[in-house]
Structure formats: structure tokens, C-alpha cells
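Engineer: Predicted coordinates and the sequence they were generated for:
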Amino acid sequence: MFEITDTQKIGVGLAGFGMFFLFLGVLLLFDKGLLAIGNLLFISGLGCVIGPKRTFSFFFQRHKLKASIAFLGGIFVVLMGWPLVGMILETYGFVLLFSGFLPVAINFLRRVPILGTFLSMPGINKIMDVLAGDSNRTTGFCS
């Protein structure tokens, strides 16, 4: 196994609190203060978990530049006081940045005991297949 450092543990906590504040900000009708705090905590948590150098190289790879500009631009727009526009831009960038990780995450979540049962329900299963890009699991189409 690998050892988790104290900085990484703090980073997980910061990212978790960031996601909580983002969720709360959206729940409270795009409260710009909560969204700004959530964005800052999430980014700082990500930097603590994978390290500042790897975080910088993740966001500024040539093929991810469009997604990074959308994500970081969305954070900037939220900080400037336009939370709805900023969150739309940020969500677009987030989906582009982490779309390669999404199939791995969905297949992992399918193996979690209670959550896997929920994700195997008929309507949700089809949505998860589309999100994961798993063409082997989808049925009904002849290729």
C-alpha cells in the first residue's frame, strides 16, 4: 500500500468542505459567498492532495486548456459576483476536465454494495451506461 501524508488528509478535508459549501451554495439559490468559499476550498484541497506541481500540470496541459479556462474562468466569474453564469461555466469546464475519469469512477461506484444496487436500477443503469461510455453494456442497438 501507499502512505497518506498529513497534507493529503488535510487536502481531502478541504476538498470535502469545498464540495459541501458548493452544494449548499447551489441549494440556497446560488449564494455567491458560499460558492466562492466552496471553490477556494475545493481548489486548495486538490492542491494539497496531489501537490501543487501536479495540480498545475493537470490544469495546464495543452489538450485540457479549453476545459481549464472554462473551469477557472467560472470560478473567477463567481468571485466577481455572477454566481449563476459562473457555475454554468464552471460545470462545463469540470465535465471537460474530468470526463476521462468519469468511466472509472462510475465503474467503481457500481461495485459499492448499496450504491451499486441503486445504480443497477433500470432507468439509472441506462444513464450510467451513457455517462460511462460503456457500449458493451447497452442493449437494444444492433451494431
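Structural biologist: That came in fine, so what should we check first? Owing to the predicted nature of the structure, the values given are computational and were not obtained by experimental measurement.

Engineer: hey, let's count contacts and neighbours off CA atoms from now on
Structural biologist: Fine.

Engineer: which ones are touching the residue nearest the centre of the chain?
Structural biologist: By CA atoms, centre = their mean, the chain has its centre lying nearest to F94, at 5.8 Å. By CA atoms under 8 Å, 6 or more residues apart in numbering, the residues touching F94 are A67, F71.

Engineer: A further structure is provided below for comparison with the first:
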Amino acid sequence: MVTITEFQKIGVGLTGFGLFFLLFGVLLYFDSVLLAFGNILFLTGLAFIIGLQRTATFFFQKQKLRGSTFFLGGVALVLLRWPVIGMAIESYGFVLLFKSFFPVAFGFLGSMVNIPVLNMIFSKLSGGSNSMV
């Protein structure tokens, strides 16, 4: 079993609050204060979870430099009170940074179809005629 340190627990909390504030800022028509606070909490939580050195190494790898530039540039634009443009640029940078992780995440979601309850829901939504009647 993987042990989680106290700093990592704090990081998970900070990241969760960061994502909450980002979602809440978008729902409130791109409120720049909430988005800026969410960005700061998200990046701080990420640094707490994987460590400051590994966070810097992740963002400044040569193959991820373009994505990091867009992501951190979008964060800077949000902090400078340009929330809509900043979030658009930040989202593009997020996709560039984590594009190697997307196949793993989609594979995991695809494997969830084998869960009986979800399989039944997906078959009903797709209009399957697996009716027992």
C-alpha cells in the first residue's frame, strides 16, 4: 500500500479547493478573483503533492516547454484580470501538458463499462434492446 505523507494530504486538499474555486469562478461568469485564487491553490497543491523540485522538472522539460508556457501564461493573464482569454490559453496549455495522460484516463473510463450497473446504464442510454421482458 502506498503511504501518503502529511504534506501530500495537505496538497490534495489544496488541489481540491483550487479545482473548486476554478469551477466556481467559471460558473460565476469568469470571476477573475476566484479563478486567480483557484489557480494559485491548484499550483500550490501540485507542488505539495509531488514536491517542489519534481513540479519544476515537470513544467520545464524540453518537450513540455510549449505547454508550460501556455499554461503559466494563461495563469498570468488570469492574475492580470483577463480571465476569459487567460482561461482559454490556460486550457490549451493544460491539453498540451497532459496529452500523454489522456489515453490512460480514457482507457480507465472505458474499462468502467464492465461494471454491471454502469453497463446497464450505458446500454439504456445507447438504446440497446437488451430488455428481459
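Structural biologist: Structure's in. What do you need? Since the model is a prediction, treat every value here as computed from it, not as a measurement.

Engineer: After superposing, what score do the chains get?
Structural biologist: Aligned and superposed, the two chains score 0.84 in TM-score terms (TM-score structural alignment, normalised by the length of the second structure); 122 aligned residues with a CA RMSD of 2.0 Å.

Engineer: quick one on the thing from earlier: how close does the helix or strand where the residue nearest to the centre of the first structure lies sit to the second structure?
Structural biologist: Per DSSP states H and E, F94 of the first structure falls inside helix 83-98. Compared with the second structure after fitting, helix 83-98 of the first structure has a mean deviation of 0.3 Å; criterion: mean CA distance after the TM-score superposition for the first structure.

Engineer: Show me what counts as buried in the very next helix or strand once past that helix.
Structural biologist: Later in the chain than helix 83-98 of the first structure, the nearest helix or strand by DSSP H and E is helix 102-109. Neighbour-count burial for helix 102-109 of the first structure, counted by 16 or more other CA atoms under 10 Å, picks out L102, P103, I106, L109.

Engineer: What residues in the second structure pair up with helix 102-109 of the first structure?
Structural biologist: Counting by TM-score structural alignment, helix 102-109 of the first structure lines up with residues 102-109 of the second structure.

Engineer: Superposed on the first structure, what's the mean shift for that stretch?
Structural biologist: So stretch 102-109 of the second structure averages 1.6 Å relative to the first structure (mean CA distance after the TM-score superposition for the first structure).

Engineer: quick one on the thing from earlier: go through the helix holding F94 of the first structure and flag the buried ones.
Structural biologist: P83, L84, G86, M87, L89, E90, T91, Y92, G93, F94, L96, L97.

Engineer: Run a quick neighbour tally on R62 of the first structure.
Structural biologist: 10 (other CA atoms under 10 Å).

Engineer: Give me the distance between it and L97 of the first structure.
Structural biologist: Separation of R62 of the first structure from L97 of the first structure (CA to CA, to the nearest Å): 12 Å.

Engineer: Same check on F59 of the first structure?
Structural biologist: From F59 of the first structure to L97 of the first structure the distance is 8 Å (CA to CA).

Engineer: any shared contact partners between those two?
Structural biologist: Joint contacts of F59 of the first structure and L97 (CA under 8 Å, 6+ apart) are S68.

Engineer: how close does G81 of the first structure get to I43 of the first structure?
Structural biologist: Counting by CA to CA, the gap from G81 of the first structure to I43 of the first structure is 18 Å.

Engineer: From what I see, I10 of the first structure and G45 are in contact.
Structural biologist: Yes: contact criterion CA atoms under 8 Å: I10 of the first structure and G45 qualify, at 7.3 Å.

Engineer: distance from the top helix by length along the second structure to the first structure after superposition?
Structural biologist: Determined from DSSP state H, the single longest helix within the second structure is helix 6-27. Mean deviation of helix 6-27 of the second structure from its aligned counterpart in the first structure after superposition (mean CA distance after the TM-score superposition for the first structure): 0.5 Å.

Engineer: quick one: buried residues of that helix?
Structural biologist: For helix 6-27 of the second structure, by 16+ other CA under 10 Å, it's 8, 11-22, 24-26.
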